[in-house]
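Visitor: Have a look at this fold, sequence not included:
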C-alpha cells in the first residue's frame, strides 16, 4: 500500500508497519476480532472542533481539544474565545496581540472556518462519528481500550484528542490501515439525509480523499426497538461513560414548592419516587461491578458503546465544515473589546 511512498502525496499515503512488541500484537488481535464481530458501521453525523498548524508543523495539523461541537458555529465561537484569551494572557507583544485580535474581529462578523494570527493557521475541522455494529448490537468497549476503575464522580476523564497530530502518512498498524482503506469511500447515502447533505458527502470524496481515525471515545446509549438514543456525551474512557450513566440515574432533580397559582408541571418534569428509587438501586448495583457495559432497569436498556471518528483529509489538511452543515445561529461578539496594549473596554 505504501510501495510508491516517494511519489505519493501525504494525504493519499497509508503507511502500514508491523510492530513486534507484545502490547501491539494483543491490540492488533483484539481489533481484528472486533472488526469481524462488528463488520458494519452506523454513521451518526458530524462533529466539529479546532486545529492549528504552526510554521514547523507543515503539512501536519494539531487538534486543540475534543471534537464535540454539534455544529460549526460552536467551534468558531470556541476559536473566538481561544484567540481572545491568548491575546489577553499569553503575550505582551502589541504586534502579536493585534494579530490575534484581528482574527477575533473577523470571527465576530464572518462564518469562516479558518483564520491566521501570528503566523499560526487555525481551522474549524470536521469529523464523522460512527459506531460499529454486528447482529443488531453496537460495539462495546474492547479489552485493549484505555480504561480505569474509579467510580469517584469527580475523577478526571483525560482528553486523548487534544494534541493529536493529524498526519495521514504516519505509520499505523495493519488493522487500522485496513480500516482506513475501507473508509475511503464512506459517504452519506441513506434517504434520511437531505440531498444537499448527500451531495456534499459525495463531493468530499474528491476534495478530501484521505481519511484519518481520531482517538476513540465512548458514550452511553439507550437501546430502543430498532434504534438507539444518546444518553451521555463522549468520554475518553469507558469508565468515564459508566460514571456518567450512574450520574444520569441518580442526579438530584430540583423539587419545586407547591404554590396555589402554579400551573401543573409537565409529565417529564415530575419525579416518581418509586422509579427514582429503582434507578438509584440499579445504579448502585451497576457501580458494584468491574467495568460493566450494560444495565437494564425498568425495562430500559442502557449500553456503553465504542465510538469512532473519521476525519477526511485533502491536499491542504483536514476538512472544514460543508455548505450543508447546519448552524443554529451566526457569528457575534462574545468578549469585550481589547486594544493591542491589552486594555479591555468593559461594557462596550
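Guide: Ah, there it is. These numbers come from a predicted model, not from an experiment.

Visitor: make it CA atoms for all contacts and neighbour counts henceforth
Guide: OK.

Visitor: any chance you could map the strands in the stretch 1-150 of the chain?
Guide: 40-53, 61-63, 114-117, 120-134, 137-138 (DSSP state E, counting those that start in this stretch).

Visitor: Let me have those strands in CSV, adding mean neighbour count and distance to residue 11 as columns.
Guide: Formatted as CSV, these follow (neighbours: other CA atoms under 10 Å; distance: least, CA to CA, whole Å):
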stretch, mean neighbour count, distance to residue 11
strand 40-53, 19, 16
strand 61-63, 21, 12
strand 114-117, 17, 19
strand 120-134, 21, 16
strand 137-138, 18, 30
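
Visitor: Second structure follows, compare the two:
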C-alpha cells in the first residue's frame, strides 16, 4: 500500500490539501474571505517583490522565509541575505568553524549576484513573489474584519507587530481552508498579459507555468495608496503588517513627516503651511473613526488597501528571480570585515 501511494500521489509542489475546520475563528475567517471574493472578484498585479528563504535539514522539503519579502529588486534581497549571514556569524555562530563558513557566504555575496548558496547543511535562496490586490467595481479591497483585529492602538511611537510573512513556512502541500485552496487553483495559471510588459518579461512569465507550476499565497500585508483620477498610486513605499499599522503610518506621515520636511533649512517642500494644518485635522478625524480605511484632505484621498503575494513553487521549492526581473544594482561590501574569531576590522 505504501508503494501504491507513492506511485499515484501528486508531488508536493502540485498538491493542494483542503481541510475543514470547525472552530469559530476559522469559520468566521472563511466567511469573510468568501464575501470578499464575491465583492472583489478580480486582481490587479503590481509586480514582483523579493526576499530570502532558508531550507534546513529539519525543514526539508519545506522552505522558511527569513524576512518580510518586500524588497523591490533582487539585489536588495541579496543584501538582506548578506546582512543575515553576517549578523548570524557575529552573534550566533557556535564556533570559529561555523563563523568561517558564514563569512565565506558573505564574501561571495559581496562580489557576485548569487541567488542561492549553501552554508554548512543549510540552503539559502533569493525568492520572488508577485504582489497583487483584489478589485471590484473600480475599488481595491480594504482590510477584512478578520485581519489582525487585536492591533487597534494609536501609539505612533510603539513598534509595529512583526510581519506574518517573517518565518512563514513555504509548504505547498500543507493543509489549507477551502477558500485558500480555491484561490490558489484560480491563480495558478495567472501570467503577465499586458502590452506594457516587454517581450522577455511575458516569455518568462509563461515559462514559469512549467518550471514552477505550483503556487502558494503568503500572508496578506497592507499599504497606503492614493486614489488618482484614473488610477492608484503608492503614497507610502512601506508595506505594513496589519491594517492598523498602515493607518498609523499614514497618520505619522501626515502629522510628523510632512511638518518635519517643511522645517529642513534649504529644502523646498511640496506642502504649504495650510496643508500641514488641514492634514493634522483630517488625521484627528481619521483616528476618531474605528477601523477607517479612507482619509480625505486637500482634494486628495488616501486608502488603506489589503495586498497579497503569490509565490510560484517548483519541484525544488520557491521560484528565484527571473532573468527579465530588473536587476541593475551591483553587489557591494555592507559590513566591516570579520575574522573567524569574531574580531572586526574597520580599515577596509
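Guide: Yep, it's here. Keep in mind that what you see is a predicted model, and the values were worked out from it rather than measured.

Visitor: What would you report as the TM-score here?
Guide: TM-score for the superposed chains, counting by TM-score structural alignment, normalised by the length of the first structure: 0.93, backed by 337 aligned residues with a CA RMSD of 1.5 Å.

Visitor: could you dump the strands of the stretch 1-150 of the first structure to a markdown table with distance to residue 163 of the first structure?
Guide: A markdown table is the format used below for the strands of the stretch 1-150 of the first structure (distance: least, CA to CA, whole Å):
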| stretch | distance to residue 163 of the first structure |
| --- | --- |
| strand 40-53 | 9 |
| strand 61-63 | 5 |
| strand 114-117 | 18 |
| strand 120-134 | 14 |
| strand 137-138 | 28 |
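
Visitor: Just tell me which of those ends up closest to residue 159 of the first structure.
Guide: Across the strands of the stretch 1-150 of the first structure, residue 159 of the first structure has its closest neighbour in strand 61-63 (11.1 Å, CA to CA).

Visitor: start and end residues in the second structure for that closest one, please.
Guide: Aligned using TM-score structural alignment, strand 61-63 of the first structure spans residues 63-65 in the second structure.

Visitor: Tell me which of the strands of the stretch 1-150 of the first structure sits nearest to residue 226 of the first structure.
Guide: Closest to residue 226 of the first structure of the strands of the stretch 1-150 of the first structure, according to CA to CA: strand 137-138, at 10.1 Å.

Visitor: measure stretch 141-151 of the second structure end to end?
Guide: Start and end residues of stretch 141-151 of the second structure are separated by 19 Å (CA to CA, to the nearest Å).

Visitor: if we look at it, which residues are touching it?
Guide: Defining contact as CA atoms under 8 Å, 6 or more residues apart in numbering, one finds that stretch 141-151 of the second structure is touched by 28-29, 32-33, 36, 40, 133-135, 222, 242-245, 293, 303-306.

Visitor: Recalculate using a threshold of 7 Å.
Guide: With contact meaning CA atoms under 7 Å, 6 or more residues apart in numbering, stretch 141-151 of the second structure is reached by 29, 32, 40, 133-135, 242-244, 293, 304-306.

Visitor: okay, those in a markdown table with distance to residue 283 of the second structure next?
Guide: Below are those laid out as a markdown table (distance: CA to CA, whole Å):
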| residue | distance to residue 283 of the second structure |
| --- | --- |
| 29 | 30 |
| 32 | 28 |
| 40 | 28 |
| 133 | 25 |
| 134 | 26 |
| 135 | 26 |
| 242 | 18 |
| 243 | 16 |
| 244 | 14 |
| 293 | 12 |
| 304 | 14 |
| 305 | 17 |
| 306 | 20 |
